[in-house]
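> the sequence and its predicted three-dimensional model are supplied below.
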Amino acid sequence: MDTLLNAVALKDRLDGAGDTGQRTVLLDVRWALGDPHGHDHYLREHIPGAVFVDLATELARPAEPRRGRHPLPPLEQFQESARRWGINDGDAVVAYDDSGNMAAARLWWMLRNAGFRQVHLLDGGLAAWRAAGFEVAEGPEQPLPGNVTLSEGHMPAIDAEQAATWGRQGLLLDARAAERYRGEIEPVDPRAGHIPGAVSAPTTGNLETDGRFLGPAELRARFERLGYRADVPTAVYCGSGVTAAHEIAALEVAGFSAALYPGSFSEWCQGAANDVVTGPEPYGGDAASH
């Protein structure tokens, strides 16, 4: 199953070109850190037929210190949401946003983790759709309820205990902006810095300037420079488990695999016993912060 689908291929799919009888469900995951108005953006402009997905309430449960800012919702809740979006067993899903798939990748990972493999990211998101000259719609969409049955545990994941030693046995990638990794700024979490042993790998490095993913060869080269090797286990975290999913999608485009730390730094930094280091090196140049 290809991770990415381009705008022309999506338009052909929606128009029924080469129809194989598989229905396509289009999901708009408009969300960005610091911008709570995703639904308003969706109502003003979205790909025709796309159903809005609220990341904060449908792809996460309320924040709690021991689980981070965007804890994964219970399976039953996620399945209820997926049915409300109109997903049936046997459908294909295409997810997108307007921020390089930084938010849509969360839905991609969650569906894959729930055993739903027929899910793509629209490469370049809404911007690519507009650039191709295709029409957009406004207002809400009202899908018929679906019947999809989901399960869990189909994608690799780690917890805080594993993250604590991951950098010594494998490769731990920090998908946040480099200045947050170094501890120079921290806009949302109570401590600044990174998990000891982590390597800085901002998700922005996965994309072209137009928001499309780099090609497989370029992504392979990027992750190999960061230390990826087939015989070394790789895991990824970010601030709250959202953009880390984007890094896992990029790794998959490259032909690689990695585990997600769902709680990510927002969970890690709340643990009083968890060290946080600063500076550009995996084990820091400053004293650990407690």
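Structure's in. What do you need?
> going forward, measure contacts between C-alpha atoms and count neighbours the same way
Noted.
> for the protein, which segments are assigned as strands?
Assigned by DSSP state E, the chain shows strands spanning 4-5, 24-28, 51-52, 92-96, 119-122, 171-174, 198-200, 234-237, 259-260.
> try this one side by side with the last:
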Amino acid sequence: MTVLTRVADLLADPTAAVLLDVRWALGDPRGRQQHLEGHLPGAVYVDLETELAAPGSAAEGRHPLPSVQSLQAAARPWGVSNGSRVVVYDAGPGLAAARAWWLLRWGGLADVTILDGGLAAWTAAGGPVERGEVVPEPGDVTLTGGCLPTLSIEEAAALPGGGGVLLDARAAERYRGEVEPVDPRPGHVPGALSAPTAGNVGPDGRFLPVAVLAERFAQLGVRPGTTVGVYCGSGVTAAHEVAALAEVGIDAALWPGSWSQWSADPERPAATGTDAP
């Protein structure tokens, strides 16, 4: 699976792909405004909260997967057609863009990649930016869904004790239960291992080399053939970890409900501290 597009490759032929700007951060509603102030030429703004997620609930988590029908209805106005090459990006390390990458791949679109380093890498390389809104010709993409694996809450709970590895992609202090800024309870799923998404990238916001990523995951007990699931707070940044695993040739399942779903159920135990691999 090809996961990344390098800035140099996109600079060589920027019109060969549908460009999607997925700037978003938890608690920061300025993504659209930032897009209007400067984006890759031709890039269409994608709203993560309304287009890449269904309405949140205690039962399903803060960012449930949208239905295939609603994702398709959103993707067509982005200019996405069957057979389109799509490149997604955000301000930098791809934590939000990975959600669009994962969803479109899950939906059945084959050629979707993340711009490695995002807008920061693009501008650092001298890439041009433009202002204002982009309204492309609508596409005709038909999505099917189910093309990437997911985990239910019960499957996630059973994974650590069933010979698999469940990775928690949140910041380590949230995993340990020291802080919890948004979800009902602190802690982590018993048996899950801490693997913060930030550890997938270097200081420049680009993904680490494949060999380095492979060693990182191997230290957590993840190797080719391992059954792997990933969660975060609400299934957004966990997609970045799925992308990093895909870079090293490991297929991982995403748990869309993640900790926001688990912690909302008082019957589910919450572990704190550290779990050694």
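Sure, I can see it. All values derive from a computational prediction rather than experimental measurement.
> what would you report as the TM-score here?
The TM-score (TM-score structural alignment, normalised by the length of structure 2) is 0.97; 276 aligned residues with a Cα RMSD of 1.2 Å.
> now the strands of structure 1 in JSON lines, with distance to Met110 of structure 1 and mean neighbour count?
As requested, the strands of structure 1 are arranged in JSON lines below (distance: least, Cα to Cα, whole Å; neighbours: other Cα atoms under 10 Å):
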{"stretch": "strand 4-5", "distance to Met110 of structure 1": "16", "mean neighbour count": "18"}
{"stretch": "strand 24-28", "distance to Met110 of structure 1": "13", "mean neighbour count": "24"}
{"stretch": "strand 51-52", "distance to Met110 of structure 1": "16", "mean neighbour count": "22"}
{"stretch": "strand 92-96", "distance to Met110 of structure 1": "12", "mean neighbour count": "24"}
{"stretch": "strand 119-122", "distance to Met110 of structure 1": "10", "mean neighbour count": "26"}
{"stretch": "strand 171-174", "distance to Met110 of structure 1": "19", "mean neighbour count": "28"}
{"stretch": "strand 198-200", "distance to Met110 of structure 1": "23", "mean neighbour count": "25"}
{"stretch": "strand 234-237", "distance to Met110 of structure 1": "15", "mean neighbour count": "27"}
{"stretch": "strand 259-260", "distance to Met110 of structure 1": "11", "mean neighbour count": "22"}
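> looking at those strands, which is nearest to Ala273 of structure 1?
Comparison of the strands of structure 1 against Ala273 of structure 1 by Cα to Cα identifies strand 198-200 as nearest, at 17.2 Å.
> related to what we said a few turns ago, who wins for proximity to Glu138 of structure 1 among the strands of structure 1?
Using Cα to Cα, the nearest of these to Glu138 of structure 1 is strand 51-52, at 11.3 Å.
> and that closest one, what does it pack onto?
strand 24-28 (3 or more Cα pairs under 8 Å, 6 or more residues apart in numbering; DSSP states H and E).
> which parts of the stretch 151-290 of structure 1 are helices?
When secondary structure is read from DSSP state H, counting those that start in this stretch, the stretch 151-290 of structure 1 shows helices at 160-169, 178-182, 216-225, 243-253, 264-268.
> for the second one, which outside residues touch it?
Just to be clear, that refers to helix 178-182 of structure 1. Helix 178-182 of structure 1 has contacts (Cα atoms under 8 Å, 6 or more residues apart in numbering) with Asp174, Ile185, Glu186, Ala192, Gly193, His194, Ser200, Ala201, Pro202, Thr278, Gly279, Pro280.
> picking that back up, I'd like to know which of the strands of structure 1 lies nearest to Gly86 of structure 1.
Ranking those by proximity to Gly86 of structure 1 (Cα to Cα) places strand 24-28 first, at 7.1 Å.
> next, the mean deviation of that closest one compared to structure 2.
Once fitted to structure 2, strand 24-28 of structure 1 is off its aligned match by 0.4 Å on average (mean Cα distance after the TM-score superposition for structure 1).
> just the buried ones from the contacts of helix 178-182 of structure 1, in PyMOL syntax?
Entered in PyMOL, the line below selects the buried ones among the contacts of helix 178-182 of structure 1, by 16 or more other Cα atoms under 10 Å:
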select buried, resi 174+192+193+194+200+201+202+278+279+280
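> just give me the neighbour total for Met1 of structure 1.
When neighbours are defined as other Cα atoms under 10 Å, Met1 of structure 1 has 7 of them.
> should've said Gly27 of structure 2
Counted with other Cα under 10 Å, the neighbours of Gly27 of structure 2 add up to 7.
> how much space between it and Glu49 of structure 2?
11 Å (Cα to Cα, to the nearest Å).
> also Ser81 of structure 2?
According to Cα to Cα, Ser81 of structure 2 stands 22 Å off from Glu49 of structure 2.
> so which of those two has more stuff around it?
Neighbours per residue (other Cα under 10 Å) separate Ser81 of structure 2 from Glu49, with Ser81 holding more: 20 against 15.
> who are the contact partners of Val46 of structure 2?
Leu20, Asp21, Val22, Arg23, Trp78.
> which position in structure 1 aligns with it?
Counting by TM-score structural alignment, Val46 of structure 2 lines up with Val53 in structure 1.
> so how far is Pro140 of structure 1 from that match?
On the measure of Cα to Cα, Val53 of structure 1 and Pro140 of structure 1 end up 11 Å apart.
> what span of structure 2 lines up against stretch 179-186 of structure 1?
So stretch 179-186 of structure 1 sits over residues 173-180 in structure 2, by TM-score structural alignment.
> and the matching stretch, how far out from the chain's middle?
The chain centroid and the centroid of stretch 173-180 of structure 2 are separated by 21 Å under Cα atoms, centre = their mean, to the nearest Å.
> stretch 251-261 of structure 2 too?
Worked out by Cα atoms, centre = their mean, stretch 251-261 of structure 2 lies 11 Å from the chain centre.
> ok, stretch 225-242 of structure 2 next?
For stretch 225-242 of structure 2 - counting by Cα atoms, centre = their mean - the centre lies 8 Å from the chain centre.
> can you pull the contacts of Pro216 of structure 1?
Val253, Ala254, Gly255.
> one more pass at 10 Å, please.
When contacts are counted by Cα atoms under 10 Å, 6 or more residues apart in numbering, Pro216 of structure 1 is found next to Arg222, Ala250, Leu251, Glu252, Val253, Ala254, Gly255, Phe256.
> okay if I get those as TSV plus neighbour count and distance to Asn147 of structure 1?
Converted to TSV, those look like this (neighbours: other Cα atoms under 10 Å; distance: Cα to Cα, whole Å):
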residue	neighbour count	distance to Asn147 of structure 1
Arg222	18	40
Ala250	27	30
Leu251	21	31
Glu252	18	28
Val253	20	29
Ala254	19	33
Gly255	12	32
Phe256	18	32
